[in-house]
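>>> Structure, please.
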Amino acid sequence: MSADRNQVAAGHPGGDPVATPSGHDRRVLTVLAAVAVVALLVDLGTKQLALSLLADREPVRLLGGALYLTLIRNSGAAFSLGADYTWVFSLVTLVVIGWIGWLARSLRSVPWAISLGLVLGGALGNFLDRVFRAPGPFLGHVVDMFSLFDPRGQIWPIFNIADSALVTGVILAVGLELTGRQRDGRRLTARERR
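This next block holds a predicted model:
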């Protein structure tokens, strides 16, 4: 980037501070997008495998019963809560996607990019199920297949990769907040966090 463009990007007189993103800004946005795409593709791939290999089959026991592969189609949230309001989850997802887009405008932190990328990829994975799977647009049932410690999800709700990405992204975001890491790349001191 030339010196003139650096001055414009830095907000020097006569320049708009958001006119041209720096190389670092692009790198952070690239990380966010790459994490979201990988999470989405892994989610879509595992769902397709589950539909192909687990349909009309008893749960598959793995890791001595710590994990079972059990195909279900979930119209609600965890524990099938809100099963009659599938369309609401689609609206919430659209709000989350918009919120992440809004945050990305000032994002300068790679750890935050990873966190938001995981949330975005997970949200998109389940959103696509709700939009494109039966019984119809915005009423589709999410494909879930992982069950912990019980073949029928009696101990923990049956989940998918999208759910795992969402939860991991949120846990990472909470950790970043608690340690004072800001989305703009700054790190607050212990005194500032109080």
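>>> alpha carbons only for contacts and neighbour counts from here, please
OK.
>>> From Val170, how far out is the residue most central in space within the chain?
The centroid of the chain falls nearest to Val119 when counting by Cα atoms, centre = their mean (2.0 Å). Applying Cα to Cα, to the nearest Å, the value for Val119 to Val170 is 7 Å.
>>> ranges for the strands of this structure?
All strands of the chain, identified by DSSP state E, fall at 60-62, 67-74, 142-148.
>>> for the shortest one, packing partners?
Which is strand 60-62. Here strand 60-62 touches strand 67-74, going by 3 or more Cα pairs under 8 Å, 6 or more residues apart in numbering; DSSP states H and E.
>>> got the angle for the strand it packs on vs strand 142-148?
150 degrees (axes from the mean of the first three to the mean of the last three Cα atoms, to 10 degrees).
>>> re earlier: now the residue nearest to the centre of the chain: closest residue in space, sequence neighbours ignored.
Leaving aside its sequence neighbours, Val119 sits nearest to Leu166 (Cα to Cα, 6 or more residues apart in numbering; 4.4 Å).
>>> To compare against the first, here's the next sequence to fold:
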Amino acid sequence: MAEAERIIGTPDVEGAAPEETEAQPRGRRRVLVLFAVAVVAYALDLVSKLIAVEKLENHPPIEVIGDLLKFELVRNPGAAFGIGEAFTVIFTIIATSVIVVIARIARKLYSLPWAIALGLLLGGALGNLTDRIFRSPGRFEGAVVDFIAPAHFAVFNLADSAIVCGGILIVILSFRGLDPDGTVHKD
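Model (predicted):
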């Protein structure tokens, strides 16, 4: 069995040998991993934003590593770098669509790395979607709480980090020819 197939598992195949019929429970375990990663990413994001609002709102930034890294509260109604501030509702729809697509992919998930990547993406999308739905100025128009401020870069949050890490992992898996269903493409 190829190394990549051993790592990511193989999908359930009709008429498979008995050892291959374990793919069904393995698929369920991958979905559990996806949701566990999503819950952890979501919870960390939610708690960190609650702490950031409590400790940073109406207070000066906290220097973590001199001028290189600060914690500074910014409410961002747009996307990365504050782009698209007038399109908050559109970003809400996009985040909702991402969540629906991940839920659909999860039904055919047999790859552990894909489960982790999609879990990060799902947790991050849920974190920022929660802000857009429940934070001011109003429902589905809320500003996302950002607080991690590296020098000469955009202010972001843990949900953004989870989304970026999940996206990078998806790109790597795609370049390696690994699919969410556990198949390996040898191009």
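>>> Check which helices and strands the longest helix seen in structure 1 sits against.
Longest helix of structure 1, by residue count under DSSP state H: helix 23-53. Where contact means 3+ Cα pairs under 8 Å, 6+ apart, helix 23-53 of structure 1 is packed against helix 110-132, strand 142-148, helix 161-178.
>>> Of these, which is nearest Gln48 of structure 1?
strand 142-148 (8.9 Å; Cα to Cα).
>>> elements contacting the closest one?
helix 23-53, strand 67-74, helix 110-132.
>>> so of the ones you listed, which one's packed in deepest?
Of all those, helix 110-132 has the most neighbours on average by mean count of other Cα atoms under 10 Å, namely a mean of 25.
>>> Run a quick neighbour tally on the residue mapped onto Leu94 of structure 1 from structure 2.
In structure 2, the residue equivalent to Leu94 of structure 1 is Thr96, according to TM-score structural alignment. Neighbours of Thr96 of structure 2 under the rule other Cα atoms under 10 Å: 15.
>>> and Thr96 of structure 2, what is it in contact with?
Going by Cα atoms under 8 Å, 6 or more residues apart in numbering, Thr96 of structure 2 touches 125, 129.
>>> okay, the angle between the longest helix of structure 1 and strand 67-74?
Using the same axes, to 10 degrees, helix 23-53 of structure 1 lies at 90 degrees relative to strand 67-74.
>>> Show me what Thr179 of structure 1 aligns to in structure 2.
Checking TM-score structural alignment: Thr179 of structure 1 goes with Arg176.
>>> Save the helices and strands packed on helix 23-53 of structure 1 as JSON lines, and put in distance to Ser22 of structure 1 too.
Below are these laid out as JSON lines (distance: least, Cα to Cα, whole Å):
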{"stretch": "helix 110-132", "distance to Ser22 of structure 1": "14"}
{"stretch": "strand 142-148", "distance to Ser22 of structure 1": "39"}
{"stretch": "helix 161-178", "distance to Ser22 of structure 1": "23"}
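>>> Could you say which one of the ones you listed comes nearest to Ala10 of structure 1?
Here helix 110-132 is closest among those (Cα to Cα), at 19.7 Å.
>>> what range in structure 2 does that closest one sit on?
Using TM-score structural alignment, helix 110-132 of structure 1 pairs with 112-134 in structure 2.
>>> Run the chain-centre distance for that stretch.
The chain centroid and the centroid of stretch 112-134 of structure 2 are separated by 3 Å under Cα atoms, centre = their mean, to the nearest Å.
>>> okay, how far is it across stretch 74-91 of structure 2, tip to tip?
Stretch 74-91 of structure 2 has an end-to-end distance of 17 Å (Cα to Cα).
>>> what comes up buried for it?
For stretch 74-91 of structure 2, the neighbour count (16 or more other Cα atoms under 10 Å) marks 74-79, 85, 88-89, 91 as buried.
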